[in-house]
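*Asks:* Build me a structure from this.
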Amino acid sequence: MRKTIVLLLAAAAASSSGITVVSAKDAPKPAISIETLKTVTQTLSSDAYEGRAPATPAEDKTAAYIVERFKQAGLKPGNKGNWFQDVPLVEITASNVTPLTVSGGKAPVTAEYRKDLVIATYRVTPNVAIKNSDMVFVGYGIDAPERGWNDYAGVDVKGKTVVILINDPDWRTMTLDGPFGGRAMTYYGRWTYKFEEAARHGAAAAIIVHDTEPAAYGWGVVQSSWTGPQLEQDTPGDHMDQSQAIGWMQKPIAEAVFASAGKNFAELARAASIKGFKAVPLGVKASVSFTNTIRRQASKNVVGILPGTTKPDEVVMYSGHWDHLGRCDAVNGDDICNGAVDNATGIAGLVALAEASVKAGPARRSQVFLAVTAEESGLLGSKFYAENPVYPLNKTVGGVNMDGLNVIGKAKDFVLVGAGKSELEDLVKPLVAAEGRVITLEANPERGSYYRSDHFSFAKLGVPMLYGESGEDLVVGGTAAGKAATEDYVVNRYHKPQDEYDAAWKWDGAVSDLNIYYALGHGLAESDTWPNWYPSAEFRKVRDASRAGSK
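*Replies:* You can find the predicted model right below:
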């Protein structure tokens, strides 16, 4: 199988930017253990692990179990003889949250915490108080000079409360054409960017309007994710350069605020999608306050390695996040968000790939298996690793990230999330074909999945990581069954207590995906190739500079 993998990669390399892959000795086909996938997933998503929230007692149990499975697989400690990389975090828990009140308009508007509004802060401070802050509608809250777009042009929002729409201005476009890629969300559409940009412009508070379609999830997901303890990276300065308050409001509340200001929300939202939109002061004032309990505690990334034989300093990476939401809003008396699919399955895949790799024997390059913390809090674990790498990024060849495996049955298609970015896409195409499958585009590119998982932390610093997964065209049931399963998960299970292990799950789809991940990663580990980003990709420049510095 190893020779087949390398030959397939070589065939792909012929059409890419000068990538070459050398031949290697034969090796057995990867033995992906379904028993491992079941056992690890069921264990990590059991109530005994309390939803795997970082910086809680459940973390110690989770990390210890992952180390136990890595040891059983035959990996070595990956951080200078240690299994762990400490990730400094600070936990901020809001309490005594007052309703958001909006005054000065035709009628006062009140938004109740959790029901209508979620509010938090990046700042490590015991008290937050926004008092009579002028509200300004800044459309999609984007400042993108390379696209000739600036929603903050001509308006001073320092000390004010900005109201922002989620996603990109062209999200309603059903094709991939438009100033921001049409239906496919860019990073400008992500809530993380919008809060970052509001802070850069000095906003005292930034509130995103929740709308289910462009957000790609319902209010229940926002409520469960943004209430309770919130984690941030613990850095010097305590994030005091960020806005005092950040949050979301339900769309009907936004409509009421705009009506109180004598404005029509729908009309202004449409205007915000057109280039040249100017921010609109609403003439009303916002007030909200809350107190914070602050706790500092290091969390842990778990790092295992299968050392390479001839190029051990060059690294191929497999990654997945071990954390989930822990205790969350109860549904029918159940307050544990178990995170079975998201992402106990991904850690199960990480362990299964480690087992298969060890059985195949060491490759020329080292293979690192990284289970990261705090993905659900904003990719904090992978961000910390990328900024403080155990293995230099200019020696990290590339790899695969896993965030939720397919447990609904084998798919005919394989989706490249965020397609059109790196040469890994060329290398993986024949490997997908070897599984009897075809490459397809994302069914829901408006969800911005490329910017929502840990590969993005590596991408921003130049390392290409494949993020690909089963599509919705199932072998049994076709696209109708696949779409129904996706919709059921997003609406009823995602970030809710209902994301629980099910003994009736079908694992053949996960195995097929893992065969592809193994083939790509092991082929890279046996080769001399250095995949790059396509010339048009936003990460190409940093990769080129990084690689130049390693030569």
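*Asks:* can we go C-alpha only for contacts and neighbour counts from here?
*Replies:* Will do.
*Asks:* Tell me where the stretch 151-300 of the chain has helices.
*Replies:* Under the criterion DSSP state H, counting those that start in this stretch, the stretch 151-300 of the chain contains helices at 191-200, 212-215, 219-226, 251-260, 265-272.
*Asks:* Kindly report the same for the stretch 451-551 of the chain.
*Replies:* With DSSP H, counting those that start in this stretch as the criterion, the stretch 451-551 of the chain has helices at 455-460, 478-492, 508-525, 540-550.
*Asks:* before we move on, the earlier item: please name whichever of the helices of the stretch 151-300 of the chain is nearest to residue 132.
*Replies:* Residue 132 lies closest to helix 251-260 among the helices of the stretch 151-300 of the chain, at 14.2 Å (CA to CA).
*Asks:* To check against the first, give me the structure of this:
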Amino acid sequence: MRLTILALLATVAAPALAQTRPAPAPAPAISPETLKTVTQTLSSDAYEGRAPTTAGEEKTVAYIIERFKAAGLKPGNHGAWTQAVPMVEITATDMSPMTFTVPGKPAQRLAYRTDMVAGTYRVTPSIAVKDSPVVFVGYGITAPEKGWDDYAGVDVKGKTVVILINDADWQTMGREGPFEGRAMTWYGRWPYKFENAAKHGAAAAIIVHQTEPAAYPWAVVQSSWTGPQLELDEKGDHLDQSQAVGWMQLPQAQALFAAAGKDFAALSEAAKTKGFKAVPLDARMSLSFRNTIRRQASKNVIGVLPGTAHPDDYVLYSAHWDHLGRCDPVDGDDICNGAVDNASGVAGLVALAEAQAKAGPAKRSIGFLAVTAEESGLLGSRYYAEHPIYPLGHTVGGVNMDVLNVNGLTRDFVIAGAGKSELEDLVKPIVAAEGRVIGTESNPERGGYYRSDHFSFAKLGVPMLDANSGQDLVAGGTAAGHAKAEDYVANRYHKPADEYDPKWDWSGALSDLRIYYKLGRMLAYDGNAWPNWYPTAEFRAIRDRSRDATR
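*Replies:* Next up is the predicted model:
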């Protein structure tokens, strides 16, 4: 029902954008050689996995600037190619076991990496949580607009909260439910859960890992949450956050609950219902570790194609350049090269810059933003959105690219988080002109809309399209596309095996990029278009305020 209502609202909103739009010039060809060369270069071992604040970053930033210059862009930050992003790197050392004690029972000691992972956002030399009472808070959601509060009636200050991943209705196959059913919302994402636990004063917040609702296996958690961790370097050193945050494996959670005389499965089922009351467990948690702290700036890279008639209005393309650097070795290989994620997206950014520059300047300026530290929690895009080079009230909208399709042409083009902005109305005829159809998300439970850099802009009101190829391959159909997508998640995502393959089929990526090109060109060519969020979208009010401030 929700999507139907939004679609009706969209038909009212869209004509205002389309009435007098002029037709931009035909699109120059997108270069497949650029896609191959940039992806292969950035994902080579020489770039060491492109971890921020490393030698790999220096090479990456220099290469992107070189390609932006060659494409014909101008420096995008008042004569400079980069924006400094102040970062603090925290590396946990001397990690103790995460120990749970239940009166009269043997202590349960969870081993680091295999049973649990943990860290902190606090910039402090050491962390020590000792005998912290444990409380199960279900999905850890506080959503007043839905009448939902998993923390109602319980004081968790100084305590350890155990939290389920995803939303309470993630097992609903449709989109009906308090949290959009199968489609994960922001409330289902782990950053939200840690943020909300901290707001309630929790000393520690531990998420129970389950592969299906998390949308990735334990190996991804292990590789992402061990080694150096990055956060923005801000006043206060994040001391308002919980002392420790982390994950634990499902069997360990089940054993903890059983030792405390509780049934994990039964309580998880109860947590799906509005009005669920948090359950204190007769258990206490202890955990300690030391932190090595390093403060160092990373960089966003930005180039611009200045506009002619409205140079102070901007259309943005974005992609993150970073990956994990060195990670858990597989067959002796410890470099997470990040070829698909997201050297391919940066390659798309460069290819679009080349095409837009060849077409010549539009009425509005077009910015090309390669951001840092997406893998650390969207830090580079968050910093840009909070410290914009181009005022957000003058940022028309744009496209974010996180992973290009290297599996071949698909019949479908899928919009993540569909039903939110008028960009969807603008892109639909462009998709149709490509001979493709708008499809539905195959795995909405993965919460893709909230996991990439466009979300940093959305939270502050700027509509950014996050859309790409679906799984209905022209050669092989949905079954083949789904198999390839699942194989990538299981075997290459955030692992050393995400490496460049000369046998990749770039035809799907090229079709997607033509769509991105035409949408961006349309927005840049039409000086009157200001796409907004649909009236029911959570970002509408802040967009209206930012636009009102420019009038």
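*Asks:* TM-score them against each other, please.
*Replies:* Here the TM-score for the pair of chains, by TM-score structural alignment, normalised by the length of the first structure, is 0.97; 540 aligned residues with a CA RMSD of 1.1 Å.
*Asks:* before we move on, back to that, wait, which of the helices of the stretch 151-300 of the first structure is closest to residue 44 of the first structure?
*Replies:* Residue 44 of the first structure lies closest to helix 219-226 among the helices of the stretch 151-300 of the first structure, at 19.6 Å (CA to CA).
*Asks:* Mind reading off the mean deviation between that closest one and the second structure?
*Replies:* Comparison of helix 219-226 of the first structure with the second structure after fitting gives an average deviation of 0.2 Å (mean CA distance after the TM-score superposition for the first structure).
*Asks:* which residues of the second structure does that helix align to?
*Replies:* Under TM-score structural alignment, helix 219-226 of the first structure corresponds to residues 218-225 of the second structure.
*Asks:* contact partners of the matching stretch?
*Replies:* For stretch 218-225 of the second structure, contacts defined as CA atoms under 8 Å, 6 or more residues apart in numbering pick out 113-114, 117-119, 209-211, 246-247, 249, 324, 327-328, 493-495.
*Asks:* Just the buried ones among the residues you listed, please.
*Replies:* Taking 16 or more other CA atoms under 10 Å as the criterion, what is buried in those is 113, 117-119, 209-210, 246-247, 249, 324, 327-328, 493-495.
*Asks:* now the match of helix 219-226 of the first structure, how far from the chain's geometric center?
*Replies:* 16 Å (CA atoms, centre = their mean, to the nearest Å).
*Asks:* Only the buried residues of that stretch, if you could.
*Replies:* For stretch 218-225 of the second structure, a neighbour-count test (16+ other CA under 10 Å) marks 218-225 as buried.
*Asks:* Please apply the same query to stretch 523-531 of the second structure.
*Replies:* Those would be 523-527, 529-531, for stretch 523-531 of the second structure by 16+ other CA under 10 Å.
*Asks:* what two of those have the greatest distance between them?
*Replies:* Spatially, the most separated pair among those is 525 and 531, at 13.6 Å (CA to CA).
*Asks:* show me what contacts residue 50 of the second structure?
*Replies:* Contacts for residue 50 of the second structure (CA under 8 Å, 6+ apart) come out as 42, 56-57, 60, 321-325, 337.
*Asks:* On the three-state scheme, it is what?
*Replies:* Of the three states, residue 50 of the second structure takes coil under DSSP: H, G, I helix; E, B strand; the rest coil.
*Asks:* That one -> the first structure?
*Replies:* Residue 50 of the second structure maps onto residue 52 in the first structure when the alignment is built from TM-score structural alignment.
*Asks:* quick one: the strand of greatest length in the second structure aligns where in the first structure?
*Replies:* Counting by DSSP state E, the longest strand found in the second structure is strand 279-305. The counterpart of strand 279-305 of the second structure in the first structure, using TM-score structural alignment, spans residues 280-306.
*Asks:* just how off-centre is that stretch within its chain?
*Replies:* Distance, centroid of stretch 280-306 of the first structure to centroid of chain: 16 Å (CA atoms, centre = their mean).
*Asks:* what do you get for stretch 187-197 of the first structure?
*Replies:* 13 Å.
*Asks:* In that stretch, which residues are buried?
*Replies:* Quick answer for stretch 187-197 of the first structure (16+ other CA under 10 Å): 187-191, 194-195, 197.
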